[in-house]
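Visitor: Output the structure for:
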Amino acid sequence: MKKISIIGVTGSIGLQTIDVIEKNKSQFEVVSIAAGKNVDALRGILSRIDVRRVCMKDETHIAALKLEYPNIEFTYGMDGLLEVAHDDSDMLVTAILGSVGIRPTLAAIKQKKDIALANKETLVAAGAIVMDAAKEAGVQILPVDSEHSAIFQCLKGEDKKAIKRLMITASGGSFRDLERHELDKVTLKDALNHPNWSMGKKITIDSATMLNKGLEVIEAKWLFDLEVDQISTILHRESIVHSMVEFVDNSIIAQIGNSDMRHPIQFALTYPDRLPMNNPLDWAQLTQLNFKEMDLNRFKMLQYAYDAIKIGGTMPAVLNAANELAVSEFLKEKISFLEIEQIVESAMNHHQVIQNPDIDTILHVDAFYKNNRF
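Guide: As a prediction, this is how the structure comes out:
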C-alpha cells in the first residue's frame, strides 16, 4: 500500500485526487493533507477518507476543527506545509496553487519522497534547483498535468537523442474563437467558461490568456531536460490528443484520451503500474480532430513565457509572480482581461535579471513581484 500526502487538497486537482484514492482504497493510505480555507470542502473530504494530519492555510478554524476531529492533528501555515512534507508518506501530491508549493516540494524531495507534480509554478520559478535536488535524492518527479503526463508516457523507453521536439497541445481556452481586438470587452464570467476542462479559477484564466501553456513550456524544459527550441505548442480544440512527441525520423507518438484529469492523476499515483478506470474514450463519437499553428502575436502571454525561459535566471519567477498578481486582480474584477498581460510585460521590463539564483533569491523575487505592480 502506497502512503500518500496531498497539499492543495480542497482545490480541483486535490478533490479529483481524492476521487482516485477513494476508488482504489486498497492501494493507498492518505497520511496528511493540506487545505486552504474551505472548511466545508475539508469536512467533505474527511467524511470520505481517514487522515492523521491536516494543515490549514491559517489558524482561523483550528480550534473548532480540533474539537470536531479530536483524533486528527491540525497545523497551519508554511510550518504546517513543511510538516506534511516531512511525514512518513511515500509520495507528495503537490496540488497547491502558486509558488507557495516550492518549499514543501523541496522539503519532500530531501525526505526522498516521490513527487506527483500538479504545481507547475514550482518548476517555472525554481526548475533547476528542484530537478537537481530530485536527481541528488534519487526521487521521481511524476507530472500530473495532462500534457506532461502525455509526454512522459510518449517518451517511455525512448532515447533522448531521438527526440526532435515536443508538441504540447492547447485547447485555446475560453476565447480561442475571438480575434484579439474582441478581447477588450470580455468579462470575468466569459473567461471562466472553459470549453473542455473543469479546473480551478486561476488556471482557467491562465488558459484563457494562454499563459498556462507558457508555464507548461517552461515546466517541460525542466522535466524532460530539453532545449526550449525543442518545445512547441499547437492548438487542438478537442483536447483529445493531450500532447505528442516528434522524433528525428519524423515519426510522432501521441497520448490520447478523454478530457478527465483523473487519468493523469491516477497514472502518477500508480506509476509504474496501471489500474483500470471508467470513462473510456468513445471513438465512434469523434467526428474530427483539429490542429492549428499557434499565433504568438494573438497569444502574447505565451510569447512572454518563451522570452522568460530564454532569458533565464529569475525572469521565469517574475513572469509567474506578476501573473499571479494580475490574475488575482482580474478575479476581483479590478482590472480588464488585457491588463493581465500588460502587468506581466511591465514587470518583466522592470526586472534586473539575476542568473543562477539560490532558492532564497527566487522566493524574494517572487514575493516582490506578487506585491508590486509596475
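Visitor: Only C-alpha atoms from now on, for both contacts and neighbour counts.
Guide: OK.
Visitor: Which residues are in contact with L275?
Guide: By Cα atoms under 8 Å, 6 or more residues apart in numbering, the contact set of L275 is Q266.
Visitor: now it, what's its secondary structure?
Guide: coil (DSSP: H, G, I helix; E, B strand; the rest coil).
Visitor: Quickly note the distance from it to T122.
Guide: Separation of L275 from T122 (Cα to Cα, to the nearest Å) stands at 28 Å.
Visitor: now the other sequence, so there's something to compare against:
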Amino acid sequence: MAAGPGAGASVSPAPRRLSILGATGSIGLNTLDLVAAEPGRFAIETLTAGRNARQLAELAIRFSARVAVVADAAAYAELRDRLAGTGIEAAAGAEAVADAAARPTDIVVSAIVGFAGLAPSLAALGATPVLALANKETLVSAGPLFLAAAQRAGTRILPVDSEHNAIFQVFEAGNADTVSEVIVTASGGPFLRTPKSELAAVTRDMALRHPKWRMGPKITIDSATLMNKGLELIEAYRLYPVSVDQLSVLVHPQSVVHGLVRYRDGSLLAELGVPDMRTPIGYCLAWPERRPTTVKPLDLSAIGSLTFEAPDRDRFPCLPLAEAAMRRGDGAPCVLNAANEVAVEAFLAGQIGFLDIARVVEATLGKIDGEGGLSEPDSLAAATELDGRARKIASACL
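Guide: From the prediction side, this is the model:
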C-alpha cells in the first residue's frame, strides 16, 4: 500500500483552544505572553475583560480570538466599533461573559478578580476538561458548591495562584494521609517592618508599592493587609484534604519559596522559583507535561540567603479574621470576601484608612453572624444573595 501524504514526517499537533477570562489583568496578560512565545501552540477562543474595551480589542485582534466580551455593557459600543471588519464576535454584559466561558475549549484560564469571577468559573465547568483557576474568591465564597460542580462535570481544577500551584506540585495525593502540614508563604507586603503606630497613616500609593510582585490593585492591597494570605488559607482548605489545624502561614520576604508540604516522616517539600506568575501559569498550560517558559532560571547563589518568620497577627488583623472565618465555616468566608472587597475598594477610593479595612470586615462578619445568616451557599443564587447582603452591610460600616 502506498504511503499517505507526509508519511514518515512528524505531524504538529493541533493548537489547543484556550479561553482567558480577565485577559487585560496581570494574569491574563502573563498568559498571553506565554502564548506569544510559542506560536501555533494555542488558538484563542475567547477573551474577556471588565471595562477596558480598547485593550481587549487590541488583544483580540493580535491573538486572533473568535470572541471578545466586555463585562461593562457601557463599553460595548467601543468594543464593537474597534472590532468592526475583523470577524471577531463582540458581546457585553455579565451574562455574555458567562456564555463566553461556556464555549467549548481545551483549557480555560479564569482570572477575573473578585466575586465577579464565580459565575463565569461555574459556567466553564463541563465546557473544558481543564480550568486553570486564578480567581481565589470562587473557592472562598462558594468552594463546596464549585468543587462539587467541577466533579460532576469532570473538569480538572488546576490552581494558578503561585502558592497553591507550588503546593499542588509537592502535595503527594497518594500519600495525603501522611501529610502533617501545608504551609502557605507570604512576602509580608510593603509594611512588613512598619510599626503598628504608623499603619494608620498608610496611603493608597504606599500600599500599592509591593516589594516583589507586580499585580492588580485589589490583590496588592490584600497583600499589604495580609488578607491575601487569609484567603489563600481558605483556598487551601478547599483544595487539599487537610484540616484547618494543618494549615499555616510563613512570612518569606524573598518570595522564592512559594509553598511547602510537611510529611509525617519529617520531610519538608518545597517549590522554589523567581517571583514571576508566568511560572505557575505555564505549569497549568502545559499540565501534565512541563515545557519551557520565558521565565529566567532561579539563581540561588545570587540570592545568597532565604529567611522565614511567623506573621504578626497583631499588626495585620485581617489574617486572624480570615482564619476565624475559615474555622467558623458555612457562609463566613463568603461574607469575609464580600466585606473585604467593599473595604478595599473604599480604601483605594480614599474613603477609609488602611486600618479601617479590617474594621469593616470584622463589623460585617459580626453583624451577619448575629443575625444568624451564615449558612453555606448551596447555589449560585444563594452565594450571590449572601455576597450582596454582606456588601450592603459593609458599605454601611465604612
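Visitor: residues in the second structure matched by stretch 28-39 of the first structure, start to end?
Guide: Alignment note (TM-score structural alignment): stretch 28-39 of the first structure is matched to residues 42-53 of the second structure.
Visitor: can you give me how far the matching stretch is from the chain middle?
Guide: Here the centre of stretch 42-53 of the second structure is set off from its chain's centre by 17 Å, with Cα atoms, centre = their mean, to the nearest Å.
Visitor: Now whichever residue in the first structure pairs up with E345 of the second structure: which helix or strand?
Guide: If you follow E345 of the second structure across to the first structure using TM-score structural alignment, you land on S328. Assessed by DSSP states H and E, S328 of the first structure sits inside helix 315-331.
Visitor: Now that helix on the second structure. Mean distance?
Guide: Compared with the second structure after the fit, helix 315-331 of the first structure shows a mean deviation of 0.4 Å (mean Cα distance after the TM-score superposition for the first structure).
Visitor: measure the aligned partner of N297 of the first structure in the second structure to G40 of the second structure for me?
Guide: N297 of the first structure maps onto D314 in the second structure, with residues paired by TM-score structural alignment. Note on D314 of the second structure: its distance to G40 of the second structure, by Cα to Cα, is 51 Å.
Visitor: Between those two, point out the one with more neighbours.
Guide: G40 (13 against 10; other Cα atoms under 10 Å).
Visitor: and stretch 149-157 of the second structure, which residues are buried?
Guide: 149-150, 155-157 (16 or more other Cα atoms under 10 Å).
Visitor: Which members of these occur in helices, if any?
Guide: Among these, DSSP state H puts 149-150 in helices.
Visitor: of all the buried residues of stretch 149-157 of the second structure, which comes closest to M215 of the second structure?
Guide: I157 (22.3 Å; Cα to Cα).
Visitor: Who are the contact partners of that closest one?
Guide: Counting by Cα under 8 Å, 6+ apart, I157 of the second structure makes contact with 130-133, 150.
Visitor: which residues in the second structure does stretch 201-215 of the first structure align to?
Guide: The aligned range for stretch 201-215 of the first structure in the second structure is 217-231, by TM-score structural alignment.
Visitor: R80 of the second structure and R51 of the second structure, how far apart?
Guide: Going from R80 of the second structure to R51 of the second structure by Cα to Cα gives 13 Å.
Visitor: what's stretch 220-235 of the second structure in contact with?
Guide: 136-137, 139-140, 143, 163-164, 184-186, 188-191, 207-210, 219, 247-249, 316-323, 326, 333, 337, 344.
Visitor: and if you look at stretch 303-321 of the first structure?
Guide: With Cα under 8 Å, 6+ apart as the test, stretch 303-321 of the first structure has contacts from 99, 121, 124-126, 211, 214-215, 217-218, 228, 296-297, 344-345, 347-348, 351, 353-357, 362, 365-367, 369-370.
Visitor: Number of residues surrounding whatever residue of the first structure lines up with P241 of the second structure?
Guide: Matched across to the first structure, P241 of the second structure falls on D225, judged by TM-score structural alignment. Counted with other Cα under 10 Å, residues neighbouring D225 of the first structure total 12.
Visitor: just A302 of the second structure next, same as before
Guide: 7.
Visitor: got it, and S305 of the second structure?
Guide: Should you count by other Cα under 10 Å, S305 of the second structure turns out to have 8 residues around it.
Visitor: What lines up with it in the first structure?
Guide: Matched to the first structure by TM-score structural alignment, S305 of the second structure sits across from Q288.
Visitor: A helix includes its match, no?
Guide: No: using three-state DSSP, the assignment for Q288 of the first structure is coil, not a helix.
Visitor: For the second structure, which segments count as strands?
Guide: According to DSSP state E, the second structure carries its strands in the segments 16-21, 42-49, 67-70, 89-92, 107-110, 130-133, 156-159, 179-186, 247-251, 257-263, 268-272.
Visitor: May I see these organised as JSON lines, with distance to G370 of the second structure added?
Guide: Listed next are the strands of the second structure as JSON lines, based on distance: least, Cα to Cα, whole Å:
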{"stretch": "strand 16-21", "distance to G370 of the second structure": "36"}
{"stretch": "strand 42-49", "distance to G370 of the second structure": "37"}
{"stretch": "strand 67-70", "distance to G370 of the second structure": "38"}
{"stretch": "strand 89-92", "distance to G370 of the second structure": "39"}
{"stretch": "strand 107-110", "distance to G370 of the second structure": "34"}
{"stretch": "strand 130-133", "distance to G370 of the second structure": "33"}
{"stretch": "strand 156-159", "distance to G370 of the second structure": "34"}
{"stretch": "strand 179-186", "distance to G370 of the second structure": "31"}
{"stretch": "strand 247-251", "distance to G370 of the second structure": "27"}
{"stretch": "strand 257-263", "distance to G370 of the second structure": "36"}
{"stretch": "strand 268-272", "distance to G370 of the second structure": "41"}
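Visitor: Which one of the ones you listed lies nearest to G350 of the second structure?
Guide: Across the strands of the second structure, G350 of the second structure has its closest neighbour in strand 42-49 (24.9 Å, Cα to Cα).
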